[in-house]
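>>> Have a look at this prediction, sequence included:
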Amino acid sequence: MTILVTGAAGFIGSNFVLDWFSQSKEDVISLDLLTYAGNLENLSSLDSNSHHHFVQGNIGDRDLVPSLLKKYQVRAIINFAAESHVDRSIYDSKDFIQTNIVGAYNLLESARSYWNDLEKNLKEDFRFLHISSDEVYGSLHSSDQPSTESSPYRPNSPYSASKAASDHLVRAWFQTYNLPVLIVNSANNYGPYQFPEKLIPLCVLNALNGKPLPIYGDGQQIRDWLYVKDHCSAIREILNRGKVGEAYNVGGSNEKTNLEVVEILCAILDELKPKFDGMSYRDQITFVKDRPGHDKRYAIDASKLKSELNWKLQETFETGLRKTVLWYLENKTWMNHAVSGGYQHWIQKQ
């Protein structure tokens, strides 16, 4: 049988597919619309793998998705497909509503129709796993405990509001139609193949090109950082052993301010790729006007995942960040291709 991975050419989706094939020969259908952040180069190492099938398409296509589910006898859908950049959602929220809410609805309906027609044993084994964000819980004060799966939703950006809406749809399809769903709310991911509009790859790119390393406001916004391959291992455990209808938080136990993240990154670059003038990359740090509604702190309590499914982190922030920086240094061609075209126009707007 087969799993269907949506958003499979994006950052987390492609890491998941690559990680899947490092441990399994089960077929994967990779579905991706290939918008600006979808990059087929992320999956190029699978070009000769007969178990991998890439399809360019939209999760909202009510003809394409059902045909894929039936043709390949899909046993699980892992939905990574989403617009995910807060800054873009502030500038223009339309695509976020269309993909993250309407697209999720159409995918759920395609899955429900397919699942209803399955034989009993296949019906019991089917799963719809939806990837969400810690941002749906909203901003925390410094004294607040990390968000748990029972924390109220308080999204503050168009992006997080659209993800919160999709989470509610997924829960409703379980409660109303008994569709066997699972929800994953993860911390800030970082690692290979991340599109360089996000903080870490943007700062790597700018550092190497002698450009400013932009940090919003005073840089004291706190995020919990999760190495993407740790996230992938959590998703596999949740898919295999998670309780149907439940949500699981995946955190990195790495709360750091944005300024701390960039300073650690600069120290790694100083060691691995020192500047010719002997100066530190930290000298390129520049504080810029804060974005509207910038949440102060996110933090995730992943104790449910650890206690129920015995999941463990494999990377500290420092080891994961070092691996990430090394990957970008060793994959300059990928980076150059990723930042061509429309990316430059977006950066100028920012």
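Received, thanks.
>>> C-alpha from now on. contacts and neighbour counts both.
OK.
>>> In terms of secondary structure, what does the longest helix along the chain contact?
Of all the segments of type helix in the chain, defined by DSSP state H, the longest one is helix 158-177. Secondary structure elements in contact with helix 158-177, counted by 3 or more C-alpha pairs under 8 Å, 6 or more residues apart in numbering; DSSP states H and E, are helix 86-91, helix 94-96, helix 104-116, strand 127-133, strand 181-186.
>>> Buried residues of the second one, list them for me.
The neighbour-count check on helix 94-96 (16 or more other C-alpha atoms under 10 Å) flags F96 as buried.
>>> Ok, which of the helices and strands packed on helix 158-177 comes nearest A164?
strand 127-133 (7.9 Å; C-alpha to C-alpha).
>>> What are the contacting residues of that closest one?
Contact with strand 127-133 is made by 75-80, 111, 160, 163-164, 167, 170, 179-188, 239, 244, as judged by C-alpha atoms under 8 Å, 6 or more residues apart in numbering.
>>> before we go on, here's another structure to hold up against the first:
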Amino acid sequence: MRAINTVVERDIQEIISDSQIFDAFRGKLILVTGATGLIGSMVARSLIAANDAYHLSLRVICHVRNIEKAHHMFSDIVDSDILTFVDTPLESLDIACDYIMHGAAPTKSKYFVEHPVDTIRTSIHGTERMLELGKEQKIKGMVYLSSMEQYGVPYESGQVMTEDRIGYLDHLNVRSSYSESKRLCECYCKSYAVEFGVPVKIARLAQTFGAGVSLDDNRVFMQFTKNALERRNIILHTKGDSMSNFCYITDAVRAILILLSQGEVGEAYNVCHDEETRSIASIANLVACHVGEDKISVIFDIPENLSSFGYAPTVHMFLNSKKMRSLSWEPQVSMKEAYMRLAEYIKEERHHE
């Protein structure tokens, strides 16, 4: 059994430092889907750590696709008597619970392009079952993890996106399989809230990353950080003009846990650090400077055909988190600090490989 990464441990202690966030979960059973993903795993770990710290007598059920992988991933706490893993197909899962955090979904752009049908099917069918389960069990709260990608491309460049606005999506582009399915799942959530009273809330997450992510993850934040640590130049295959709205994992998990027990039923909430909206090129330069210690450069190598790479369209969008902040939530981790923590996490993980 491996000890938990010290960066992950510090992050969890930061999440659970506010005991009031966890009061609603005393004596309750929380179902977490997508539990081997970054967000799901950190939600589960935080609940277990809070239980130990505050004697909450809660239980956590983690839905996973691979029990063996889950046991390895949670090896330091797999023997906890409050933690259970299940791998029943999500569409047929039938389990008693008080709260649901539904985060099971594909997350990689290339996958959306190569497997658009499975992307849609996984999102729609899994979410439908969780909403049905919420109705059957008369749960106390549910959070559906949506994405800022459901906004599409703003009709006005640089538009500030509050939860009541929406942009353009080309539904005939298979890359939209992810974004369109997120939109439909949000509509599903609202419909179940109105018609059946399911107490579901929607977390529209900005790009969320941090300690705990798989080292095999190939998304842009990992590529930048790995290159910087290895003193290799950061290569951009676009102009890097898109504005990136981000949230560090600790801030995202706190928001999700707050939404589980608070917020308005059927409503969506942007979860982002809106004071740290930057272009991809700006982020690359930030990482090159602080993680790469100014020993690497940012190089632009733009291929003729970008569509095969599965990149999202260039977007100049600024998410607004005022609605989430109204629930006494504030983002605490700056982008510089986020990448420094991620770099420390990667170094420690590699040391133990």
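It's in. The shown structure was predicted, so the numbers you read here are calculated from the model rather than taken from an experiment.
>>> What value does the TM-score take for this pair?
The TM-score (TM-score structural alignment, normalised by the length of the first structure) is 0.80; 307 aligned residues with a C-alpha RMSD of 2.4 Å.
>>> Whichever of the contacts of strand 127-133 of the first structure end up buried, select them in PyMOL.
A single PyMOL command selects the buried members of the contacts of strand 127-133 of the first structure (16+ other C-alpha under 10 Å):
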select buried, resi 75+76+77+78+79+80+111+160+163+164+167+170+179+180+181+182+183+184+185+186+187+188+239+244
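>>> ok, the alignment partner in the second structure of H130 of the first structure - how many residues close by?
Using TM-score structural alignment, the partner of H130 of the first structure in the second structure is Y144. Neighbour count of Y144 of the second structure, defined by other C-alpha atoms under 10 Å: 26.
>>> List the residues that contact L18 of the first structure.
43, 46.
>>> so what corresponds to it in the second structure?
So, by TM-score structural alignment, L18 of the first structure is matched to R45.
>>> So its match belongs to a strand, correct?
No: assignment of R45 of the second structure by DSSP: H, G, I helix; E, B strand; the rest coil gives helix, placing it outside any strand.
>>> about what we covered before: among the helices and strands packed on helix 158-177 of the first structure, which comes closest to G251 of the first structure?
Proximity of these to G251 of the first structure was assessed by C-alpha to C-alpha; the nearest stretch is strand 181-186, lying at 5.9 Å.
>>> just checking, next helix/strand downstream of the closest one?
strand 188-190 (DSSP states H and E).
>>> Just give me the mean distance for the helix or strand following that next one relative to the second structure.
For strand 188-190 of the first structure, the following helix or strand on the C-terminal side (DSSP H and E) is helix 199-208. The superposed helix 199-208 of the first structure is, by mean C-alpha distance after the TM-score superposition for the first structure, a mean 2.8 Å from where its aligned residues fall in the second structure.
>>> From the contact counts, what lies against helix 199-208 of the first structure?
For helix 199-208 of the first structure, the packing partners by 3+ C-alpha pairs under 8 Å, 6+ apart come out as strand 213-216, helix 258-272, helix 317-330.
>>> Which positions in it come out as buried?
Quick answer for helix 199-208 of the first structure (16+ other C-alpha under 10 Å): 199-207.
>>> likewise stretch 273-291 of the second structure?
For stretch 273-291 of the second structure, a neighbour-count test (16+ other C-alpha under 10 Å) marks 273-274, 276-289, 291 as buried.
>>> one step back: which stretch among the helices and strands packed on helix 158-177 of the first structure comes nearest I12 of the first structure?
Minimum separation from I12 of the first structure across these (C-alpha to C-alpha) falls at strand 127-133, 9.7 Å.
>>> the inter-axis angle of that closest one versus strand 181-186?
Using axes from the mean of the first three to the mean of the last three C-alpha atoms, to 10 degrees, the interaxial angle of strand 127-133 of the first structure with respect to strand 181-186 works out to 20 degrees.
>>> Now strand 127-133 of the first structure on the second structure. Mean distance?
Between strand 127-133 of the first structure and the aligned residues of the second structure, the post-superposition mean distance stands at 1.0 Å (mean C-alpha distance after the TM-score superposition for the first structure).
>>> where exactly do the strands run in the stretch 1-150 of the first structure?
Secondary structure of the stretch 1-150 of the first structure (DSSP state E, counting those that start in this stretch): strands at 2-6, 27-32, 52-56, 74-79, 127-133.
>>> so which of the ones you listed comes closest to M335 of the first structure?
strand 27-32 (19.7 Å).
>>> how far apart are the closest one and its match in the second structure?
Between strand 27-32 of the first structure and its aligned partner residues in the second structure, the average distance after superposition works out to 0.9 Å, using mean C-alpha distance after the TM-score superposition for the first structure.
>>> residues in contact with the aligned partner of F85 of the second structure in the first structure?
Taking TM-score structural alignment, F85 of the second structure has F54 as its aligned residue in the first structure. By C-alpha under 8 Å, 6+ apart, F54 of the first structure lies in contact with 29-32.
>>> how about these in a markdown table, adding distance to N331 of the first structure and neighbour count?
Putting the contacts of F54 of the first structure into a markdown table (distance: C-alpha to C-alpha, whole Å; neighbours: other C-alpha atoms under 10 Å) gives the following:
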| residue | distance to N331 of the first structure | neighbour count |
| --- | --- | --- |
| I29 | 26 | 22 |
| S30 | 23 | 23 |
| L31 | 24 | 25 |
| D32 | 22 | 24 |
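>>> so which pair among those residues is furthest apart in space?
Within those, I29 and D32 form the most distant pair, 9.8 Å apart (C-alpha to C-alpha).
>>> okay, and the common contacts of those two?
Shared contacts of I29 of the first structure and D32, defined by C-alpha under 8 Å, 6+ apart, are found at 54-55.
>>> ok, and the contacts of F54 of the first structure in the second structure?
Comparing the contacts of F54 of the first structure with the second structure on both residues aligned by TM-score structural alignment, their matches' C-alpha atoms under 8 Å, the contacts found in both are 29-32.
>>> hang on, the earlier thing: so which of the buried residues of helix 199-208 of the first structure comes closest to P192 of the first structure?
Of the buried residues of helix 199-208 of the first structure, the one sitting nearest to P192 of the first structure (C-alpha to C-alpha) turns out to be P201, at 8.8 Å.
>>> Now which residue in the second structure aligns to the closest one?
Applying TM-score structural alignment, one finds that P201 of the first structure aligns to M222 in the second structure.
>>> Any idea how far apart the tips of stretch 179-194 of the first structure sit?
Between the opening and closing residues of stretch 179-194 of the first structure we find a distance of 32 Å, counting by C-alpha to C-alpha, to the nearest Å.
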